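[1] Predicted model and sequence below, questions to follow.
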Amino acid sequence: MTNQVALITGASRGLGRSIAVHLAKHGVGIIGTYLSASKEADALTREIEALGGKVEMIALDVRDTATFPTFAATVAEKLKTKFGAERFDFLVNNAGHGIHAPLSDVTEEQFDSLIDAHLRGPVFLTQKLLPLIADGGRILNVSSALVRVTIAGYGIYAATKAAMQTITKFMAVELGARQIRVNAIAPGAIATDFGGGVVRDDENVNAYVAGTIALGRVGQPDDVGGAVAAILSDGMGWANGTTFDISGGQAI
């Protein structure tokens, strides 16, 4: 993967951070986005630079599509000045947030926020960045095992992720002429700050969820970061238009 560049949304924390570090360890330059976690973004920059890698962190709210043209122009400029490149190779649509909201209580504001972050944002950000993605590049959309595993209160979130899994197939077909491979991943329960960090921080929840996973534990961010590095590698070059379940065998 040497001399390649990845753009990862939501790279400052959780899964995005692990993905960035794993790719950097394979020699991939990193353009990462963050929403408000500037300290975490700075820490990631220092870690990747300590590995000898190149990294550029850029603030972006993936819910705000009006900012995408300016963001794309910034990416183009950073590619030239920081990485000596005209195009980047990997786009990882990872940024997002979880909202626990049963159908009886969910508000239109919550609904819109989930749609904007997990569906509208990734679709139109990908559209704006397509001219900057190298032919033969790869796009990876981050979905969720909640498309498959039903937990009350996460229905709207899961619905947006199901939509992204469907769109992943269409992206693969429509971008095939450019040899751009498009896949998705569906992580299971991971010990991050998702949902307020309940899986990570609540011992009872952690133990309960671990009991539903064949490997007997909840996932760690590096379980996903390592998997993404493998999926984006040339060795997985014939995988296209599919969703990889990365859950340790949750609720199978």
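    Thanks, I have the structure now.

[2] going forward, measure contacts and count neighbours with C-alpha atoms only.
    Will do.

[3] And what about V92, helix, strand or coil?
    Under DSSP: H, G, I helix; E, B strand; the rest coil, V92 falls in the strand class.

[4] Contacts only, for it.
    Going by CA atoms under 8 Å, 6 or more residues apart in numbering, V92 touches A6, L7, I8, T9, I139, L140, N141, V142.

[5] Could you find the closest non-adjacent residue to G216?
    In space, and not counting its chain neighbours, G216 is closest to A210: 5.2 Å by CA to CA, 6 or more residues apart in numbering.

[6] One more: R200?
    The nearest residue in space to R200 (CA to CA, 6+ apart) is A191, at 4.1 Å.

[7] Tell me who's in contact with that neighbour.
    A191 makes contact with G197, V199, R200, D201, V218, G219, Q220, P221, according to CA under 8 Å, 6+ apart.

[8] quick one: contacts for the residue nearest the centre of the chain?
    Geometric centre of the chain, nearest residue: N94, 1.9 Å, by CA atoms, centre = their mean. Shown in contact with N94 (CA under 8 Å, 6+ apart): I8, T9, G10, A11, L15, G16, N141, V142.

[9] And the fourth one, how close does it get to G136?
    I take that to be A11. To G136, A11 is 23 Å away according to CA to CA, to the nearest Å.

[10] Neighbour count for the two, which is higher?
    Under the neighbour definition other CA atoms under 10 Å, A11 and G136 were set side by side, and A11 has more, 30 against 15.

[11] what kind of secondary structure is the more buried one in?
    Applying three-state DSSP: A11 is coil.

[12] hold the first one in mind and look at this next one:
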Amino acid sequence: MDKFLEGKVALVTGASRGLGRAIAEDFARLGALVAINYASNDVAAQDVLRSIEAKGGKAFLLKCALGSYEAAEQLTEALDKELRERTGSTDLDIIVNNAGGGPVANLDATTPEIFEKIVSDNLRAPFYVTKLLKSRLRDGGRLINVGSLGARTAVPDYIVYAMSKRALETFTIVMAKELGPRNITANCINPGLIESDANAHVRADDGIRSYLEQATPMRRFGVPSDFSGVAVSLASPQMGYVTGQIIEVAGGMSL
């Protein structure tokens, strides 16, 4: 594949593991300079950086636990400093809001602290990162938000998580309208059951795994490259007229 991201700059939040890592590695492989944001896992972050550089890619680390306006300000300041030193500019071409997660609980078990944690991780983080960095996106750039199939399914134990991810979909559509005049696309990718650290306990239970695989038309869990391939596609020059879309990467599980 041609290095169609050569000369581009991408920020991927939550990129030390799982889906974020897969996106960061793919973008770097295609020529982009990748800012790898992560919250706390130094070992995992260094491993991603080494992996990218060993293959001739370009990347750097930005340690910042997102979820507040102040955290987004810290990220922006650190990103600007790194980009000025490396490129002489603070311009970006791609923002991937991947960081997210939080505890799960049903309505009765959701404390104010759990509610605030989930909303901060999944909604405040991408909202404030985008708010502060959208002016740095070059015309023709890409905004990619990472949602969840959980936003479209009624699972009681994921009530706040689902609400926050559904709100992220609305945010994506609004951004598509706002950024469209600059030829910047905004799309949301909703992963289903993709193999990652987050669902290792589910995959370890043969009975649950078999049930979920049978509930998926593809009869398997996805792998990170299934997901990152969609992000790569959205970042390509051929996808400049696709915007405001919610794209499921779930093997047809919600059909």
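    Here it is on my side, so go on. Treat the numbers as computed from the prediction; the structure is a model and nothing was measured.

[13] one step back: export the contacts of A191 of structure 1 to JSON lines and append columns for secondary structure and distance to K82 of structure 1.
    Output for the contacts of A191 of structure 1, formatted as JSON lines (DSSP: H, G, I helix; E, B strand; the rest coil; distance: CA to CA, whole Å):
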{"residue": "G197", "secondary structure": "coil", "distance to K82 of structure 1": "34"}
{"residue": "V199", "secondary structure": "helix", "distance to K82 of structure 1": "38"}
{"residue": "R200", "secondary structure": "helix", "distance to K82 of structure 1": "36"}
{"residue": "D201", "secondary structure": "helix", "distance to K82 of structure 1": "38"}
{"residue": "V218", "secondary structure": "coil", "distance to K82 of structure 1": "37"}
{"residue": "G219", "secondary structure": "strand", "distance to K82 of structure 1": "34"}
{"residue": "Q220", "secondary structure": "coil", "distance to K82 of structure 1": "31"}
{"residue": "P221", "secondary structure": "helix", "distance to K82 of structure 1": "27"}
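
[14] In the stretch 1-150 of structure 2, what residue spans correspond to helices?
    For the stretch 1-150 of structure 2, applying DSSP state H, counting those that start in this stretch gives helices covering 18-29, 42-54, 69-87, 112-119, 125-133.

[15] counterpart of the single longest helix found in structure 2 in structure 1, which residues?
    Ranked by residue count under DSSP state H, the longest helix found in structure 2 is helix 159-179. Aligned by TM-score structural alignment, helix 159-179 of structure 2 falls on residues 155-175 of structure 1.

[16] from the chain's centre, how far out does that stretch sit?
    A distance of 13 Å separates the centroid of the chain from that of stretch 155-175 of structure 1, by CA atoms, centre = their mean, to the nearest Å.

[17] Alignment lookup: G237 of structure 1 to structure 2.
    With TM-score structural alignment defining the correspondence, G237 of structure 1 maps onto G240 in structure 2.

[18] Do I have it right that that match meets N183?
    Yes: under the contact definition of CA atoms under 8 Å, G240 of structure 2 touches N183, with a separation of 7.3 Å.

[19] Give the intersection of the neighbour lists for these two.
    G140.

[20] Distance check, A145 of structure 1 against I252 of structure 1.
    The gap separating A145 of structure 1 from I252 of structure 1 is 11 Å, by CA to CA.

[21] Please apply the same query to V218 of structure 1.
    Counting by CA to CA, the gap from V218 of structure 1 to I252 of structure 1 is 14 Å.

[22] same deal with H22 of structure 1?
    28 Å.

[23] Please say which of the two ends up with more neighbours.
    Applying other CA under 10 Å to H22 of structure 1 and I252 shows that H22 carries more neighbours, namely 21 against 10.

[24] how about R13 of structure 1, what's its match in structure 2?
    Match for R13 of structure 1 (TM-score structural alignment): R17.

[25] Quick one: neighbours of the residue nearest to its match when sequence neighbours are not counted, just the number.
    Sequence neighbours aside, A44 is the residue nearest to R17 of structure 2 in space, at 6.7 Å (criterion: CA to CA, 6+ apart). Neighbours of A44 of structure 2 under the rule other CA under 10 Å: 15.

[26] R124 of structure 2 now?
    The burial count for R124 of structure 2: 22, using other CA under 10 Å.

[27] And it? What does it align with in structure 1?
    In structure 1, the residue matched to R124 of structure 2 (TM-score structural alignment) is R120.

[28] what about the nearest residue to its match once chain neighbours are set aside, neighbour count?
    In this structure, R120 of structure 1 finds its nearest non-sequential neighbour in R63, 7.4 Å apart by CA to CA, 6+ apart. When neighbours are defined as other CA under 10 Å, R63 of structure 1 has 23 of them.

[29] residue in structure 2 matching the residue nearest to R200 of structure 1?
    Under the alignment (TM-score structural alignment), A191 of structure 1 maps onto E195.

[30] same thing with T45 of structure 1?
    Per TM-score structural alignment, T45 of structure 1 is aligned with L49.

[31] That match: neighbouring residues, count only.
    Using other CA under 10 Å, L49 of structure 2 has 22 neighbouring residues.

[32] now it: how far from E85 of structure 2?
    18 Å.

[33] And for S16 of structure 2?
    23 Å.

[34] which residues does the counterpart of A65 of structure 2 in structure 1 contact?
    Superposed on structure 1 with TM-score structural alignment, A65 of structure 2 falls opposite D61. For D61 of structure 1, the contacting residues are Y34, L35, by CA under 8 Å, 6+ apart.

[35] Give me the distance from the lengthiest strand in structure 2 to the chain's centre.
    Longest strand of structure 2, by residue count under DSSP state E: strand 137-146. Mean-position distance between strand 137-146 of structure 2 and its chain equals 12 Å (CA atoms, centre = their mean).
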